[in-house]
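Undergrad: Okay, predicted coordinates and the sequence, questions at the end:
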Amino acid sequence: MGIIIQISQFLLGLSLLIILHELGHFIPAKLFGARVEKFYLFFDVKFSLFKKKIGDTVYGIGWLPLGGYVKISGMIDESMDTEAMAEEPKPWEFRSKPAWQRLIIMLGGVFVNFLLAYVIYFSLSFVYGDRFIDASSIQDGYLIEHPLLNKIGFKTGDNITKVGDFDVVNVEDIRGNIIGAESVSFERDGLEQTITLPEDFLGQLSSSKSRGGFFEMRFPFVVVAIQDSSLNKGVNLKEGDIIKTVGGKSTKYRDQLAPILNDLKGQEVEVVFLRGDEQITERLKVDNNAKLGIVNGVSSKKMQDLGFYTMQTKEYSFGESFGVGYHKFTTQMGKYFGQLKVIGDVKTGAYKGVGGFYAILNVFPDFWNWQNFWTITAFLSIMLGVLNLLPIPALDGGHVMFLLYEMISGRKPSDKFMEYAQTVGFFILIALVLFANGNDIFKAIFN
């Protein structure tokens, strides 16, 4: 069921972004009198799942979910309609319009992407506010089990205080700022320390087969249920009981439990639980896999009630949400441009972490939550807008680049040159798509 929810969110988010992006081209094209021959969600290679002609435009849904497009008459695009371009320009064609109108048409999709992201951030701020874990309230640092992090000097219990130039105010600041960071500062045993990250840290991280803890939260072992197959079935345990000690050793966090149980395989051990304000002692059996056969889990509210951390909540008025939404939008824009800069630097190895459609799919959780969905969609809208601005022929940015050249120099590139440029750009895009999705396949097979 989880994968169905993921796919549903992925397709809904992708479809929304594609339709609105193409509307950004479609609307100014119609306003300036350019004829739009096709408006498609997904690509209709050989055939369409649905199509209907209204006026001069065929609206349809293709079968290949790699994007979408609008086909504007008299424009050299991915259709490579060279026969139409060989004819004399018609008044309703794209190529007949002034350069400034063509520029607006080409920038329309990116503008809508950025506007959508801002509207989403504004709406989320007004409806939900902000809710985050106060990093200063973390008691005993983070769970750090990833071999790469352990190798360069981090260990469980380190309390991260700074990532690069950014102070860690809430827990999400760690992951949010790690890309491009050169160092990480933390507190260990009351002393402030700093570790300089390897230049190819992101490359090593992407290539690692391990999926161990990457600055994760630490949780207590709170009983949810006893498995039917457990050796401890029938023991006097209730939902909400918290393990405090095992064999006399403190187990405030469940990550402390595994090494203790590993030394007690096949044995019986005394375990102390906290039930409300009462401490109870039980003798539990450890199976040969170093497991107790007890399902555990803890809610965010329970963690707060137990004093493990403090959740901060901020609510915003309608007016305040405009500024908060703008700040979130510009912050995410800056971070994404920073990511592209790091990926473009071969020395960082960050290109190894570039993913395709499978990676995007996995960004969505396997449960439905509208706040999460819209937050992810806003970021993907920024990503789509920025990528489309890249000066690669076949992308909006490539068309914009040639239009700016025309407006500055007063000379329009020939149709033949644009055809060649479009072909080169198309192959560049295919190579990038194959590389990104190839990374996904490589990781799935070898990691």
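TA: That came through fine.

Undergrad: switch to C-alpha atoms for all contacts and neighbour counts from now on
TA: Will do.

Undergrad: helix, strand or coil for the residue of the chain most remote from its centre?
TA: Distance to the chain centre peaks in the chain at Glu88, reaching 46.6 Å (criterion: CA atoms, centre = their mean). The three-state assignment at Glu88 reads coil, by DSSP: H, G, I helix; E, B strand; the rest coil.

Undergrad: Now do it against Leu49, distance only.
TA: The gap separating Glu88 from Leu49 is 34 Å, by CA to CA, to the nearest Å.

Undergrad: For the stretch 301-447 of the chain, just list every one of the helices.
TA: For the stretch 301-447 of the chain, the helices defined by DSSP state H, counting those that start in this stretch cover 318-344, 357-363, 370-389, 396-409, 415-446.

Undergrad: Just send these back as TSV, with mean neighbour count too.
TA: Below are these laid out as TSV (neighbours: other CA atoms under 10 Å):
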stretch	mean neighbour count
helix 318-344	16
helix 357-363	15
helix 370-389	20
helix 396-409	17
helix 415-446	15
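
Undergrad: For Glu93, find the nearest of those.
TA: Nearest of the helices of the stretch 301-447 of the chain to Glu93, taken as CA to CA: helix 415-446 at 13.6 Å.

Undergrad: As JSON lines, the helices of the stretch 301-447 of the chain with distance to Leu23 would be great.
TA: Formatted as JSON lines, the helices of the stretch 301-447 of the chain follow (distance: least, CA to CA, whole Å):
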{"stretch": "helix 318-344", "distance to Leu23": "21"}
{"stretch": "helix 357-363", "distance to Leu23": "23"}
{"stretch": "helix 370-389", "distance to Leu23": "13"}
{"stretch": "helix 396-409", "distance to Leu23": "14"}
{"stretch": "helix 415-446", "distance to Leu23": "22"}
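
Undergrad: what's the nearest residue to the residue at minimal distance from the centre of the chain if we skip its chain neighbours?
TA: When CA atoms, centre = their mean is applied to the chain, the residue found nearest the centroid is Val363 (4.8 Å). Using CA to CA, 6 or more residues apart in numbering and skipping residues adjacent in sequence, the residue nearest Val363 is Ile376, 7.6 Å away.

Undergrad: May I ask you to confirm that that neighbour is in contact with Pro365?
TA: No: the pair Ile376 / Pro365 is not scored as a contact, 9.9 Å apart, by CA atoms under 8 Å.

Undergrad: do you know how far Met418 is from Met106?
TA: Distance from Met418 to Met106, counting by CA to CA: 15 Å.

Undergrad: Doesn't Glu22 belong to a helix?
TA: Yes: the assignment for Glu22 by three-state DSSP puts it in a helix.

Undergrad: count of residues packed around it?
TA: 23 (other CA atoms under 10 Å).

Undergrad: hang on, the earlier thing: tell me which of the helices of the stretch 301-447 of the chain sits nearest to Val45.
TA: For Val45, the closest of these is helix 415-446, at 15.3 Å, according to CA to CA.

Undergrad: quick check: angle from the closest one to helix 396-409?
TA: 150 degrees (axes from the mean of the first three to the mean of the last three CA atoms, to 10 degrees).

Undergrad: this is the other structure I want to compare:
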Amino acid sequence: MEFVIKISQFLLSLSLLIVLHELGHFLPAKAFKTKVEKFYLFFDVKYSLFKKKIGETVYGIGWLPLGGYVKIAGMIDESMDKEQMAQPPQPWEFRSKPAWQRLIIMLGGVTVNFILAYVIYVFVSFTYGDTDIKIDSLRGGYLIENQVLLDAGFETGDKVLAINDQRIEKDSEIGQYIIGAEQITVDRNGQEKVINLPENFLGQLSDEGSKNLYKYRYPFIVESVPDSSVNKSVDIKEGDVILSLNGKTLDYFDLFENELKNLKGQTVTAEVLRGDETITRKLEVNNDAKLNIFRLIDAKRFIELGYYEVIKREYSFGESFAAGGKKFTSTIVNYFAQLKAIFNPKTGAYKGLGGFKAIYDIFPDFWSWEAFWKLTAFLSIMLAILNLLPIPALDGGHVMFLLYEMVSGRKPSEKFLERAQIVGFFILIALVLFANGNDIFKAITR
């Protein structure tokens, strides 16, 4: 069922983005009276799941879900329709239109993607607001188990104060500024400590493979006691908080493992918080150093117990435009930072480059419209920026040659554009194979 939910979100988001991106090319092409021969969701390599001709355009759905396209007459694109290009130019063809019209047609897709992302962020801000955790409210700091962070010098209990020169006040800001970070300032037992990150920090994180940089520290709240547990007969109820063992205070669940190793096979006295009352119970620690008690993850209870403070910010409809704009611009800045890191071999960030499985994996295994729209907005920006790369097979490649034509007054020859398109296509295929190959390599090695 989890797979069905994830794949449904993935395909819905991908389809929405592709259709709107191609619509961004289609509408200005039609406005400038340019013939559009095909409008396809997914690729129809020798076969279409659905197609219908309306007017001069064939609308369809292909079987290969790697993108989509509009085929504009008189344009040198991935179709490489040399037969059409060998004919004399017609007034309704792309190549016959003024350069400024062709530029608008080519920029239409990424323009729609940027507009879509901004609109989504505005309505997400208005509908859901912002929920975050105050860094200085984190009781006990972070639980650090990621080996890369441990090797860099982080310790459990650290609170992040700043990344480079950017002060961090909210938990979500860590992920926002970690790309390109050279040093992180933490609060360790009331003292500030600067941790210098290795240049290949991102590459090490990719090699390590953990999805969690850090975790929150939670108390041991009881969910249930299984029938097989040595403590089945003990009066322990759901919601009880185990505070100590044999008089030793254990505020966080991560402290129990080491303590139980020292108490293996013993009967211990546990201090338990039930509601507002503190009681004691005798618990058995089995020979595997376990209590055999399932713990409860209850964010509301953690807040009540003072383990962290949640900030909830709601926006009026007018305020949501500024809030959405802030999310929009920060996402663009962060994505450019990611690209910069990826294209710098020293960072090792290219190891984290992923393909379709990596995109699939970012969707949650439960249905959340808030998460869906936020991820769709991010993917829309990603699609726009990647399409602007100056690779001939992408929109950015066409734009590059159009700008050259507008500045120099000379149009590149069709033979040159055909060759450039072939080179760009192979570059694009190489990138796709590398990204998806990374996904396969990670799946095998992990």
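TA: Received, thanks. From a predicted model like this one, the values you see are computed outputs, not experimental measurements.

Undergrad: And the helices of the stretch 301-447 of structure 1: which comes nearest Glu37 of structure 1?
TA: helix 396-409 (18.2 Å).

Undergrad: elements contacting that closest one?
TA: helix 99-127, helix 370-389 (3 or more CA pairs under 8 Å, 6 or more residues apart in numbering; DSSP states H and E).

Undergrad: Switch these over to CSV; also include distance to Leu306 of structure 1.
TA: Below are those laid out as CSV (distance: least, CA to CA, whole Å):
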stretch, distance to Leu306 of structure 1
helix 99-127, 28
helix 370-389, 26
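
Undergrad: which one of the helices of the stretch 301-447 of structure 1 lies closest to Gly307 of structure 1?
TA: So among the helices of the stretch 301-447 of structure 1, helix 370-389 is nearest, using CA to CA, at 25.8 Å.

Undergrad: the helices in the stretch 151-300 of structure 2, which residues?
TA: 172-177, 201-208, 256-261, 299-304.

Undergrad: The last one vs structure 1, average distance?
TA: I take that to be helix 299-304 of structure 2. Taken over the aligned residues, the distance from helix 299-304 of structure 2 to structure 1 averages 1.6 Å (mean CA distance after the TM-score superposition for structure 1).

Undergrad: any idea how far Lys264 of structure 2 is from Val272 of structure 2?
TA: From Val272 of structure 2 to Lys264 of structure 2 the distance is 20 Å (CA to CA).

Undergrad: who has more neighbours, the two?
TA: Comparing Val272 of structure 2 with Lys264 by other CA under 10 Å, the one with more neighbours is Val272, at 21 against 17.

Undergrad: residues touching that one, list them.
TA: 240-244, 278-281 (CA atoms under 8 Å, 6 or more residues apart in numbering).

Undergrad: Determine the longest strand present in structure 1.
TA: strand 36-54 (DSSP state E).

Undergrad: And it against structure 2, how far off on average?
TA: Looks like 0.9 Å for strand 36-54 of structure 1 (mean CA distance after the TM-score superposition for structure 1).

Undergrad: What lies in contact with that strand?
TA: For strand 36-54 of structure 1, contacts defined as CA under 8 Å, 6+ apart pick out 15, 18-19, 22, 26, 29-30, 56-73.

Undergrad: Mind checking which of those residues are buried?
TA: 15, 18-19, 22, 26, 29, 57-63, 67-73 (16 or more other CA atoms under 10 Å).

Undergrad: mind listing which of the residues you listed are in strands?
TA: The strands, defined by DSSP E, take in 57-63, 67-72 from those.

Undergrad: Please enumerate residues in contact with stretch 399-408 of structure 1?
TA: Contacts for stretch 399-408 of structure 1 (CA under 8 Å, 6+ apart): 99-100, 102-103, 106-107, 391, 393, 411-413.

Undergrad: same thing but 6 Å
TA: With CA atoms under 6 Å, 6 or more residues apart in numbering as the contact definition, stretch 399-408 of structure 1 has outside contacts at Lys412.

Undergrad: mean shift between it and structure 2?
TA: Looks like 0.4 Å for stretch 399-408 of structure 1 (mean CA distance after the TM-score superposition for structure 1).

Undergrad: mind checking how far that stretch is from the chain centre?
TA: Centre-to-centre, stretch 399-408 of structure 1 and its host chain are 33 Å apart (CA atoms, centre = their mean, to the nearest Å).

Undergrad: can you check stretch 393-401 of structure 1 too?
TA: Taking CA atoms, centre = their mean, one finds stretch 393-401 of structure 1 lying 25 Å from the centre of the chain it belongs to.

Undergrad: which residues of structure 2 does it align to?
TA: Stretch 393-401 of structure 1 corresponds to residues 392-400 in structure 2, going by TM-score structural alignment.

Undergrad: neighbours around Lys290 of structure 2, how many?
TA: Around Lys290 of structure 2 there are 18 residues (other CA under 10 Å).

Undergrad: Quick check on the contacts of Val272 of structure 2: which are buried?
TA: Judged by 16+ other CA under 10 Å, buried ones among these: 240-244.

Undergrad: May I see the buried residues of the longest strand of structure 1?
TA: For strand 36-54 of structure 1, burial by neighbour count (16+ other CA under 10 Å) applies to 36, 38-44, 48, 51.

Undergrad: what does stretch 295-314 of structure 1 give?
TA: Buried, per 16+ other CA under 10 Å, within stretch 295-314 of structure 1: 296, 308-311.

Undergrad: and the end-to-end length of it?
TA: 34 Å.

Undergrad: Give the aligned range of that stretch in structure 2.
TA: On the basis of TM-score structural alignment, stretch 295-314 of structure 1 is assigned to residues 294-313 in structure 2.

Undergrad: still on that earlier bit, how about the helices of the stretch 301-447 of structure 1, which one is nearest Ile178 of structure 1?
TA: Closest among those, using CA to CA: helix 318-344, at 10.1 Å.

Undergrad: how close does that closest one sit to structure 2?
TA: Compared with structure 2 after fitting, helix 318-344 of structure 1 deviates on average by 1.0 Å (mean CA distance after the TM-score superposition for structure 1).

Undergrad: Look up how far Met311 of structure 1 lies from the closest residue to Lys314 of structure 1 other than its chain neighbours.
TA: Of all residues not flanking Lys314 of structure 1 in the chain, Asp130 sits nearest, at 5.0 Å (CA to CA, 6+ apart). The gap separating Asp130 of structure 1 from Met311 of structure 1 is 10 Å, by CA to CA.
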